[in-house]
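> after the sequence you'll find the predicted model.
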Amino acid sequence: MTNELKNPQYYVNREVSWLKFNDRVLEEARDLQNPLLERAKFLAITQSNLDEWYMVRVASLRQQVKLGHTKLDAAGMTPLEQLTQISALAGKQVKNQYQTLARSILPAMERAGYTLVKPEALAPDQIAFAQRFFEKELLPVLTPMAIDGTRPFPFLANDTLNIAVRLKQQNDNNDDKKFAVLQVPNTSGRVIKLPQAGQSILVEDIIQHFIASLFPGFIVKETAVFHVLRDMELDVADDEDTPNILQEVQTKLQERERGQVIRVMFSSRASKHLRKQILNPLSIDESRVYDVNGPIDLSFIKSWLKLIDEPELEYKPFQAYENPGLDAEHIFENLHVHDYLLHHPYDTFKSVVDFIRQASLDTQVLAIKMTLYRVSGNSPIIKALGYAAEQGKQVTVLVEIKARFDEENNVHWARELEKRGVHVIYGLRGLKTHAKAALVVRREDDTIRRYVHLGTGNYNDVTANFYTDMGILTSDSEIGADVAAIFNILTGYSDLEYFHQLHMSPDGIREYIYRKIDDEIKNAQAGNPAEIFMKFNSLSDERMIRHLYRASQAGVKIRLIIRGINMLKVGIPGISENIEVHSIVGRFLEHSRIYGFHNNGNPQIYLSSADLMTRNLDRRVELLFPIKQATLRDEALNIFNTMWEDNVKTRVAQTDGTYAKRDRRGVATVNAQQAFIQQAEVQVERVRHEQKQKTIPKFEPLNNPFTQ
């Protein structure tokens, strides 16, 4: 049976599945039910998604091909076959991106009064403005670099926009094949606002319009914009032979900037001569070059939207719910009574920040321990931890300096925390620490009590506003003991084999989920109701997929909400006809992980930092934790079921691996994210009404450094 379930026909290629996810994001850019500026943001997101995918995943496949690897993936494809297929699919996606821009976004923006003006359409006063801007802001920082026998092709940094130039010397009619390159500076922003209301121009268009002033004595015959991406995978030698992991990461960050060119986007108007002069020195084949008709690199949209203040063209803002029980004055007292379930961004992330802040202020708190994977650039949690250490508390923080594309930021914060007296740990050798945990140790009368926050998402107060995540705040003694033991493992030498309530990767989460799936299989075989319901970001672990297939074969009903990658195929007769997969792509990025089991009518629900990916289950420190209190389990189950009933932002996986919107004919409309917003607003109004009745002054700790 195991060998049968390895049939490549039962699996979707990982990279193909990811591209289908980005297609679903692109659909949101075309959805007229979304506000205009939000549609534009979705289009920009597809660009940043695609860029990161190229820099990491495509780069990894190319390395495998270069090294001669021919191992088949679950779908039966070699690395070379995968590259061939995904290059073609990515090309179609790029074409769809630019069709969406040209046919949908730009016309709608123009109707709304916002136009990107081309140089040839500039009015005389606009030309004068553009020239002044060029001479004052751009000319001093532009560096034209000639390409000839004495001056080799220049280094082009990752994620840079560049202009290729073909020139002719004024006194030489026979030579029109001199070439140069200049990088478009990012000092002024990508989009420049013109004096006329609603009109803007791309900075590269200004440069091209006045580029002749950079080449006196020459005639500019042709210019073309192009964008370069490089292999940005960080290969850190994280083993016993690496004496200083922090220094190793810093060294590799410098090396990464010179990685192999992995993709070039080129203006479709460029001549063959100009393309050849640029592409040949970059040693890149045509399968990784995309000619586009429009602004190169759609991330320019983010810069454009910063110039537009039109709230009516954006999602309506809402006020997140702040549970009164988590008020700083009473938070530790209330956590004695019951746990709190948080569902962000509908529940404010401020409650988590206040938990750490109050711990830093409270004179009875002895120690704070946290894991940090990604934090914001001006993190209030970092400030609170530093303040706590300065007040003499024992503060220990594990900063994961190998968090992809946040390495530099995390190295910075690690150094800053150390300066303020925090004990900083840089993670475990060979493993990324992706778990999200905070532990507060407090002296109360003659005892020591532990308070814990566990979450599915990062301690990032910025992304918490548009990522959906869940977490618990608790003083449960068993969970507290488990978290304390986990920090001992992370910071010292400990080989604990038993936890009371938590499960920890590597290995622990995989084995526990296997056991829970097996329990549901036994229930189904005994003729009892059996169900598995899960929500996570990605499903790419083949062994876990086979376990789910076996559960489906046994008659277990399986409901999966998977935002992104999904290598499992639904509806295969005799294999997966009891599995249904939904994907929600909407206003907020679905990031929470829920693992639920029917358990003979007594549902067990767990939250986790881990997706069902091999890296999360086998090569990362992750945590799976239970929702113990019955009322909170019911709340979590209602959250899952509301998302399952969504028929506005949900796409349903089909047997061939594609996704289709749900049929809404004859059924009530359910937009889960909007429903959660409405629930939050009702709770906010209820609390506001109750506070008016009580007129109790809000508690403000004396000498609070965070309010001064």
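Arrived safely, thanks for sending. Numbers count the residues shown, from 1 in each chain.

> when you work out contacts or count neighbours from here on, use the C-alpha atoms and nothing else.
Noted.

> I'd like to know which elements the strand or helix carrying residue 181 is packed against.
Element membership for residue 181 (DSSP states H and E) is strand 178-183. Here strand 178-183 touches strand 145-147, strand 160-169, going by 3 or more Cα pairs under 8 Å, 6 or more residues apart in numbering; DSSP states H and E.

> take this one as well and set it beside the first:
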Amino acid sequence: MSKQIMSHYVNRDLSWIEFNRRVLREAQDATTPLLERAKFLAIVSSNLDEFISVRGAGVQSQMKAGLTKKDFTGYTPVGLWKRLIKRNSQMVTEQYRTFREVVRGMAKEGIVFRSVDELNATQTTAMERYFHDIIFPVLTPMAVDQSRPFPLVHTKELYMSVLLRKEEDAPEEEPYFAIIQIPSILPRHIPLPVRSGTKRTEFVLMEDLIEKYIDTLFKGYTPYAVHPFRITRNSDLTLNEEGAEDLLEEIEKEIRRRRWGMTVRLEVDKDIDPYALAVLKDELEISDNIVEIDGPLDLSFLMKFAVTLPNYENLRYERMEPVYPREFDETDDMFEVLRERDVLMYHPYESFEAVTDFLVQSAYDPEVLAIKMTLYRVSGQSELVQALVKAAESGKQVTVVVELKARFDEERNIAWARQLEKAGCHVVYGLIGLKTHAKILLVVRRELDGLRRYVHVGTGNYNDSTAKLYTDIGLFTSHPVIGEDASALFNEMTGYSSPYDWRAFGVAPTSLKDKLFALIDREKEHAIAGRPARIIAKMNSLSNQEMIDKLYSASQAGVKIDLIVRGVCCLRPGVEGLSDNIRVISIVDRYLEHSRMTLFANGGDEEVYLSSADWMTRNLNRRIELMCPVFDGYLRRTVRNILFMNLEDNVKAHELQSTGVYQRVTNELAPMRSQFEAKRISRWKSH
């Protein structure tokens, strides 16, 4: 039998599954603190929910449309769907095996999940009272019969299917069917009373408690089969932006339509009654991707459980307090500092409060004339938004480009947009057909020598909450060339403007890809000429075929390429004659690796860039993205140090093999865990 030729590319969706498997490995790692292992299990579930509701739904839509064409990695929609279901099923089985291991470990530490049948008399009395006083009033049993059609089942919410009989019913008669939504407004894990003085903490799950007292909801009927289930619907927005008179209203309508999206996954208890399963399949119109779960459905509840559980600090990562950037630490005038030098911040090791403080100072400074900013994902209680409101109310020109299409944050962004408009800000919802993903803040200030522009560009969102959980880079500068480009970028986003000849920036979708290609080709020319030629690039995902081919070409010319790609990577490294000079690693650790930065050796005259963009087709072609150079030599060395620190990680790094499989990096060197090493800021900040 002839050997199958391996594609030059790894499939994007299969690569994503490998990423989620690396997250699962952190939950499986015995050296990870127990409550952190529980959090990683929650992240695996949340990741999978989003993947199924968007990427999985997309593949299903292609199948329903009858598409049979192979993608550039060699998969048809049907072939890919079968592979996705199989790999996801394997991962879920592994996830729940790990869950049981973590639960056993927590029990040894005194954190116990009890079955309702194991409760003592005191606990039983307390839980019966809790059910009748707190849970029962919130529950709504929904019967399904000729007069009551099957109700709307919300995506990613937990339900219970209930089969019932009357005493007089013959055994062969069809049972009565009903469903109950588990109220997500109440805690999923309910604390149990324990003896005073004991060091144990015990819980029962709400669905187990509801099942225990389910008969109180159906007087005159006998429930005989009660099983949890959960569905995932197609949650991708399908907007007709061209025909929308009001984009905000159109997105609000689309969010409501999500409730009725196609069912793409059904999760059920492994022991579910066959009749109940048949009803669910028929009513929810789903025939495959039915996942039988051996344990509690939807482990994402473990995140809140692990975060809110008091005490047990020995079962968590050591607390890490971000330090305030030393450049701003002893001044009340951030403008004075930035007139003298650029400042680079590395989050979460350095505090995001400096960004908030800068905007607050700008809002109150009488010499500031205008503030312009992009907002993609904003936290629930954003001081940044309040500062923008204050600036507008004090008469400053405030322009905010709010991206309403930030997936799953649409409703929050709509609320912020309305608040900003009410305060007098000019709110722009981006350009038709493009998401505004660039992270940039521009402040125009009147000074003795004329107007000066102060700019902050970042790799992460202006979100003080995620800035504590993600690794990101932010640059403050008053460099005039960057300031001019920043003004031109906002003019393009808010008004009519001919294509601009960018002096510093690379901007998608017009020039970023071409600029990156030119920089890669320049390294190729240096390599051919025998000059220093190297590329080190860090990003979240790499899936654009043209970009991959460009990197393959550079590798074949002798350019040494190191890629630090957290998630999806469709490039296949280490293939003889194709990608011999390319190495790909992924780091999954305590913080979500989110920064995008690139170093080009440039024949010995190194250049360094920060960017909002991953090297994906959507980022390069369908989003407003920004890549900004770091001009200051001191800060270039700082970025270089961070990149090399990542490349030397031999504790939490995995290396992508030519087979598409990731293997943990191991070597004889001293252990190097880049995220923990980064806490020692003096090591990576250049001198």
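Yep, it's here. Model, not experiment: these values are computed from the prediction.

> so what number do they get for TM-score?
A TM-score of 0.96 describes the superposed chains when it is computed by TM-score structural alignment, normalised by the length of structure 2; 674 aligned residues with a Cα RMSD of 1.5 Å.

> ok, now how distant is residue 300 of structure 2 from residue 21 of structure 2?
16 Å (Cα to Cα, to the nearest Å).

> same check on residue 381 of structure 2?
33 Å.

> give me the more crowded residue out of these two.
Neighbours around residue 381 of structure 2 and residue 21, counted as other Cα atoms under 10 Å, are more numerous at residue 21. The numbers are 20 against 11.

> so who does that one touch?
44, 91 (Cα atoms under 8 Å, 6 or more residues apart in numbering).

> how does it look with 7 Å?
residue 91 (Cα atoms under 7 Å, 6 or more residues apart in numbering).

> residue in structure 1 paired with it?
Correspondence of residue 21 of structure 2 to structure 1, assessed by TM-score structural alignment: residue 23.

> also residue 513 of structure 2?
Per TM-score structural alignment, residue 513 of structure 2 is aligned with residue 510.

> again with residue 652 of structure 2
Using TM-score structural alignment, residue 652 of structure 2 lines up with residue 649 in structure 1.

> am I right that that match is in contact with residue 588?
No. Assessed by Cα atoms under 7 Å, residue 649 of structure 1 is found out of contact with residue 588, at 10.7 Å.

> between these two, which one's more packed in?
Shown here are residue 649 of structure 1 and residue 588; by other Cα under 10 Å, residue 649 has more neighbours (20 against 16).

> next, residue 73 of structure 2: secondary structure please.
coil (DSSP: H, G, I helix; E, B strand; the rest coil).

> so what's it up against?
Residue 73 of structure 2 neighbours (Cα under 7 Å, 6+ apart): 7, 9-11.

> may I see those arranged in a markdown table, with secondary structure, neighbour count and distance to residue 184 of structure 2 as well?
As requested, the contacts of residue 73 of structure 2 are arranged in a markdown table below (DSSP: H, G, I helix; E, B strand; the rest coil; neighbours: other Cα atoms under 10 Å; distance: Cα to Cα, whole Å):
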| residue | secondary structure | neighbour count | distance to residue 184 of structure 2 |
| --- | --- | --- | --- |
| 7 | coil | 12 | 45 |
| 9 | strand | 20 | 42 |
| 10 | coil | 22 | 38 |
| 11 | coil | 21 | 36 |
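
> residues in structure 2 aligned with the host helix or strand of residue 97 of structure 1?
Taking DSSP H and E as the definition, residue 97 of structure 1 sits inside helix 79-100. Using TM-score structural alignment, the residues of structure 2 aligned to helix 79-100 of structure 1 are 77-98.

> mean shift between that stretch and structure 1?
Aligned to structure 1 and superposed, stretch 77-98 of structure 2 gives a mean residue distance of 0.6 Å (mean Cα distance after the TM-score superposition for structure 1).

> check the burial of the equivalent of residue 184 of structure 1 over in structure 2 by counting its neighbours.
Under the alignment (TM-score structural alignment), residue 184 of structure 1 maps onto residue 182 of structure 2. Here the number of neighbours of residue 182 of structure 2 (other Cα under 10 Å) works out to 20.

> per the alignment, residue 283 of structure 1 pairs with which residue of structure 2?
Under the alignment (TM-score structural alignment), residue 283 of structure 1 pairs with residue 285 of structure 2.

> residue 263 of structure 2 versus its match, what's the distance?
From residue 285 of structure 2 to residue 263 of structure 2 the distance is 7 Å (Cα to Cα).

> neighbour count winner among those two?
When neighbours are counted by other Cα under 10 Å, residue 263 comes out ahead of the other of residue 285 of structure 2 and residue 263, with 22 against 12.

> before we move on, back to that, ok, and the contacts of residue 73 of structure 2 in structure 1?
Contacts conserved in structure 1 for the contacts of residue 73 of structure 2, counting by both residues aligned by TM-score structural alignment, their matches' Cα atoms under 7 Å: 7, 9-11.

> could I get these as CSV with distance to residue 577 of structure 2?
Putting these into CSV (distance: Cα to Cα, whole Å) gives the following:
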residue, distance to residue 577 of structure 2
7, 14
9, 15
10, 17
11, 21
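
> tell me the one of the residues you listed nearest residue 434 of structure 2?
residue 11 (24.7 Å; Cα to Cα).

> so that closest one touches residue 570, yeah?
Yes. Contact criterion Cα under 7 Å: residue 11 of structure 2 and residue 570 qualify, at 5.9 Å.

> which residue lines up with residue 527 of structure 1 in structure 2?
Per TM-score structural alignment, residue 527 of structure 1 is aligned with residue 530.

> now that match: which helix or strand?
Using DSSP H and E, no helix or strand contains residue 530 of structure 2.

> do you know how far residue 583 of structure 1 is from residue 432 of structure 1?
Distance from residue 583 of structure 1 to residue 432 of structure 1, by Cα to Cα: 27 Å.

> check residue 227 of structure 1 too.
31 Å.

> give me the more crowded residue out of those two.
residue 227 (23 against 20).

> burial count for the closest residue to the more buried one other than its chain neighbours?
In space, and not counting its chain neighbours, residue 227 of structure 1 is closest to residue 161: 4.6 Å by Cα to Cα, 6 or more residues apart in numbering. Residue 161 of structure 1: 22 surrounding residues under other Cα under 10 Å.

> what's the counterpart of residue 161 of structure 1 in structure 2?
Residue 161 of structure 1 maps onto residue 158 in structure 2, by TM-score structural alignment.

> give the contact list for that match.
Per Cα under 7 Å, 6+ apart, neighbours of residue 158 of structure 2: 181-182, 228-230.

> ranges for the strands of the stretch 351-500 of structure 2?
368-375, 397-402, 426-428, 435-436, 440-447, 450-458, 470-477 (DSSP state E, counting those that start in this stretch).

> those strands: which one's closest to residue 310 of structure 2?
strand 470-477 (23.8 Å).

> against structure 1, where does that closest one fall?
Aligned by TM-score structural alignment, strand 470-477 of structure 2 falls on residues 467-474 of structure 1.

> cool, thanks, talk later.
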